[in-house]
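>>> Build me a model:
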Amino acid sequence: MLSTSPPLLPVEVIEHALTFLQDNLPALARCSLVCRGFLHTCRSLVWRDVDLNFGSFKLRDRLAKLSEVLVLHPDLGYLVRCFTISCARRSELSVEGAIRLCRLFPSLRSLRLFGVDYDSLPMLFRLIRSVPTLEALYLFNIRDHGIDSSVPLLLPCLPSLPYITLPLESGLGRHNASPQTSLKVLSIVGRRRTRHGVFQDITSLLKSSGLETSHLRSLNLRVSSRLESIPGVQVPSSCASHLTHFGIAVRDLITNSTIDRLGREHMRRVFADLPKCGRLRSLCLQYDRPVHCVNRRYPQAGMHGSAAASEQPSASLFFLLELSELLSPLGAPPFPNLESLVLAFLTPPGWLSSCTEALERLAQACLGRSEDDLGERRYPRFTRLEVQMLVPEMVVLRGQKQQAWEARARFAVAGEHVLPMFASFTRAGVQVEISWVGRLYQAEQD
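Predicted coordinates:
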C-alpha cells in the first residue's frame, strides 16, 4: 500500500530554504512559530543584524529592552554579526558608549555608526581595536560639529554577562599598542561644512591611532567639502597595493567659472596615486559640486531644463578627461582586474548635458578599440557602470504628499535623460545603472 504522507525533507534543505527569508523578519517570526525545529535557524537569522538606528529618539528604551533580552538569553549575543546605531546628537549616545555596546556581541563582524563627529574619530579608531572580531567598519553622516557639552552623553549600563570582563582600554596602553583587530572593510562617508575641528588627512589619523590598515581590502573615503580651503584625503600608500575596492571624493570648481586650485591639485594627486592600487576590481569616484545644491539661483536646474541656458551649471570636463587619461595609458592598463566603476556626481542630472563628448571619450578609455569583442578590450572584466546622481534636498510639509510624489516623478524623468548619455557602454554590453543620492525631508506644518 502506497503511503500518502508527504516525504520528509532533510534538515539541511529546510535550513537552506529559510536562509532565503533572512531579510524578511515577519516571515521568519511566523516560521519560528510553525515548528519548534525551525526556531534555532530562524532565531540565528533574526539576530544576525541588530539595528538600533531607526527611531533614535527612543534609544534609551531600546537599549533597556536589549539589555533585558540579553540577560534572559545571553546566548543571543553570540548570534549578532552586524550592529547599527546612531551617535548623533539627538540619540545622546557617545562613541565610547557605542563601542561598549559592541562588547555585548562576541562574534560581531560589521559595525555601522551614524552621526559620528570628526573630533571623536581618534577615540573611535583607538577603541575599535578592543573589538577583535570586527572586520568591517562603516561610518555614515560624519559631522563637523562635536556634541554639545551641555547634552548628557549616554553611556549604556551593560548587563552582567560572562563574556564582558575587560575594560575598553585593556591591552591598548602606551607600551602595548599592537592592534587587536584586522579590519578588511573601512568606509567613511560625510561632508565638511566648517573649518573648525576638521583634520586634514584621514589616513594620517588612522596611522597615529595605531589601527592596522595593511589588512584592508575595501577602503571608501568619500568625504566631501563645501570649502575650497580644505584639501581632500589622499590614496593611502600603506594598503594601496592590497585594495580590491577604493572610493574617494574629488572636486575642482567653486562656482561655474571659478576653479578651485587646491581641489584641482588634489584631483591630480589622486589620479597620479591611483595606479598604486593595481589589484582594484571596483573603483568609486565622487565628483562634488555641493555648493549649487543650496544655491537658489538654480531652483529647477537639471529637472526639465527650465533654467536659462546662460545660468545652467555643468559638471567639470576636467574630471572626466583626467579620468579618461588615467584609464587609457600608453602602456599596460593600471587596473587589469577592473570589473565595476561607480561615478557619483553630486550634481543634478541636467548638469551633465554639456559632457557628452567627454563621456564618449571615457567610454573609449574603458572599452578600448572594440565595443563588441571582449578579447580586445582594455579591461575585459569591466561589465558594470553605476552613475549616482544627486537628489536636491528639499523640505516637504507634512500632509503634502502630492508634492513629494511629483518630486520623485521629476527625478525619474531626469534619469531617463541621463541613460542615453552612456549609450556607448550599453551597446558594449556593460550594465549601466542610474541611482540617486539624497532624500526628501518632511517637516511639521506651521
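>>> Going by C-alpha atoms from here, please, whenever you check contacts or count neighbours.
Noted.
>>> ok, and for the helix or strand hosting Arg268, which residues are buried?
Taking DSSP states H and E as the definition, Arg268 sits inside helix 261-273. Under the neighbour-count criterion of 16 or more other Cα atoms under 10 Å, helix 261-273 has 261-264, 266-268, 270-271 buried.
>>> Check which element follows that helix along the chain.
strand 282-288.
>>> Helix or strand next in line after that next one, which one?
Beyond strand 282-288 in the direction of the C-terminus, DSSP H and E gives the next helix or strand as helix 317-327.
>>> which other helices and strands contact that next one?
Judged by 3 or more Cα pairs under 8 Å, 6 or more residues apart in numbering; DSSP states H and E, the packing partners of helix 317-327 are helix 261-273, helix 356-367.
>>> which parts of the last one are buried?
In this case it means helix 356-367. When burial is assessed from 16+ other Cα under 10 Å, helix 356-367 yields the following buried residues: 358-367.
>>> Give me the angle between the helix or strand just after that helix and strand 282-288.
Once the chain leaves helix 356-367, the next helix or strand it forms, by DSSP H and E, is strand 384-390. Our comparison of strand 384-390 with strand 282-288, counting by axes from the mean of the first three to the mean of the last three Cα atoms, to 10 degrees, yields an angle of 20 degrees.
>>> One more, so I can put them side by side:
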Amino acid sequence: MKPSTSSYFAKLLLMNVCSAFLLGMNYGIAPSSFELASKAQPTEAQPSDAEQIAPVIEHALDQVNRAKNIQSLFGWFDNNSTKNCEDCVKQISNMRYAQCSSSDKNGYMEKELENMSTSNSLLGRLIRKNIRPDSIIKPICMQMSMELGRSALPRSSYKTCSKSNGYGSGVGAACVSENHFKLINNSFDLVSTCMKDFIASGESDEMKKLDVRAVYALVNVESGFHMNAVSGTGAGGIGQFTSAAIKDVNLNELPEVRNSLESNSNPVCGRMSMELLDSMSPMRDASSKSCDRISLKNGNPVKNMLYSFAYLRGVKKDLDRAIFKSKDFSKKFKLSEYDLAKIKRAMMVWSHNTGSAGTLTPTKALLRTLYRNKPVTDADTFINQLQQYMQKYPASANAGRARRKETSQYFPKITTLLNKIETNAGGGSCVN
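Sure thing, here's the model as predicted:
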C-alpha cells in the first residue's frame, strides 16, 4: 500500500517534479537544480576571474576506536524531543508505508535494511529509532519527496553496487518501506541537527533552519532522497556527488567537519564522526569506487549527507571570499541580515548546479553593470536579475545554449517545487 499522504499531492506535483528531477540528475552535484542551498561542483566552471581548485591530496584519517556506549548516546538524542507539535504527532501516526519484501522487484533493499536494523551500528540505530515529531524537516515533507522521486526518474537511474565497488545495473527505485523511510528521515534529521551550526556558524537559529530547509529542497530535487540514485554522468547518492566534489570535500572540508562534530555538545554527533569518518575510510572519488556514494556498507545515506553539508560550507566560504567579504563588492549590499542571507542562500543553491565559479561570474557581472553606481537594496529583485545574468554572462563551462537555459532556471525550479510541497504538506513551511 502506498502512503496515504501521496494521494493529495501527487497529481499536483508529479509533472513539475519529473522535469526538475530529470534536470538535476543529468549533471550531478555540479549541475543540479534548486534555489535553496548546496555547493556546486567546484571544477565544472573555470573562468579566469575565479579561484581554481587546489590539487587533490589524499587524506589519511586517524583511526579511532569505536565508542561502546552508543546506547546511552541515543537515549540522549531520543529524549531531546520536547517541542509541542500536536499536528506533527498526528501526521506521523497517520503515515502509511509500502509493504514490500526482498522477493519483490522493488524490494531489493529490504533484506540489507533488515539485517542492518539488528546491528549496533549508527545506521542500525537510525532504522530502529522512532520518528521525532519535532524533527527539523517535517516527516510528511520527507515522505512526499521519496514518493514523488520513485516515479520521476527512469529505472536505470537507480543502481546497485557491482562486485568491483563501482555502480552495478539499474534496478528501479526501491519501495519506501517503513525501514527505508526511517533510515532516510532519521539520517537527515541527525545530520541536520549536527551540521547546522557548522554550515551556518554565527548565524541566528532562524537562519540555520532556513539553511537546513535549503539543503532539504536541493536534495529533494537531486535524488528524491533515494540513496542509490545515479545520474547519467555518474554523480551518485543523496547529494549526487561527483568525483570532483568528493575531492573538494576530502581536501578542503573534511578535517573541519570532524572537528565540528566531535566538539558538538550533542554526543551523538561525535559518535557519527568517529564511526563514519574516522573508523571508516573517507568517500573515494575514483569512478571505479563509485559505490562509495550509495552503499549502506560505506555509511550511506549518512556519509553522503555529511558530504553534502560540507560541500555547502565550502561554497559559502567561496562566496564570502569573492563577494560578501571582498573590498570590491561587500559595501554594495544595503540589506537586512535576513535579506542578505536570502541572496547568499540562492547563490549557494545555484552553485550546486554551476560550480562556485559558475555563479560568481554572472554575479560579478551584475554588480559591475546594473549596480555599478547604486547599492543592492532588494533581495528578490537581485535574485531575479541574477537569473537573467546566468544567460547573459555565463562562466565558460556554462556558455552552451542548453547550459545557459538550465543554469538560469535551476534556482527558480527548485523554489517552485519546494513551495508546492510545502503547500500540500498543510501549508506554511517544511521546517518545524
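>>> Just the TM-score for the two chains, thanks.
A TM-score of 0.25 describes the superposed chains when it is computed by TM-score structural alignment, normalised by the length of structure 2; 193 aligned residues with a Cα RMSD of 7.8 Å.
>>> Could you point out which of the buried residues of helix 356-367 of structure 1 is nearest to Val418 of structure 1?
Proximity of the buried residues of helix 356-367 of structure 1 to Val418 of structure 1 was ranked by Cα to Cα; the top entry is Leu359 with 11.3 Å.
>>> Tell me how far that closest one lies from Ile14 of structure 1.
For Leu359 of structure 1, the distance to Ile14 of structure 1 under the criterion Cα to Cα, to the nearest Å works out to 49 Å.
>>> got it, and Leu72 of structure 1?
Using Cα to Cα, we find Leu72 of structure 1 at a distance of 28 Å from Ile14 of structure 1.
>>> more neighbours, the two?
Neighbours were tallied for Leu72 of structure 1 and for Ile14 using other Cα atoms under 10 Å; the higher tally belongs to Ile14 (13 against 9).
>>> OK, contacts around the more buried one?
Counting by Cα atoms under 8 Å, 6 or more residues apart in numbering, Ile14 of structure 1 makes contact with nothing.
>>> secondary structure class for it?
At Ile14 of structure 1, secondary structure determined by DSSP: H, G, I helix; E, B strand; the rest coil is helix.
>>> With the one 4 residues further on instead?
For Leu18 of structure 1, the secondary-structure state derived from three-state DSSP is helix.
>>> That one touches Cys42, doesn't it?
Yes: contact status for Leu18 of structure 1 versus Cys42: in contact at 7.2 Å, counting by Cα atoms under 8 Å.
>>> So which residues of structure 2 form strands?
For structure 2, applying DSSP state E gives strands covering 159-161, 167-170.
>>> okay, the ones you listed in TSV with mean neighbour count and distance to Arg271 of structure 2 next?
Putting the strands of structure 2 into TSV (neighbours: other Cα atoms under 10 Å; distance: least, Cα to Cα, whole Å) gives the following:
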stretch	mean neighbour count	distance to Arg271 of structure 2
strand 159-161	22	27
strand 167-170	18	29
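>>> what's the closest of the ones you listed to Met207 of structure 2?
For these, distance to Met207 of structure 2 was read as Cα to Cα. The smallest value, 35.4 Å, belongs to strand 159-161.
>>> Mind giving me the packing neighbours of the lengthiest helix in structure 2?
Of all segments of type helix in structure 2, defined using DSSP state H, the longest is helix 401-424. Using 3+ Cα pairs under 8 Å, 6+ apart as the contact criterion, the neighbours of helix 401-424 of structure 2 among helices and strands are helix 10-25, helix 139-150, helix 205-222, helix 337-354, helix 379-392.
>>> Nearest approach to Glu86 of structure 2 belongs to which of those?
Ranking those by their distance to Glu86 of structure 2 (criterion: Cα to Cα) puts helix 139-150 first, at 13.5 Å.
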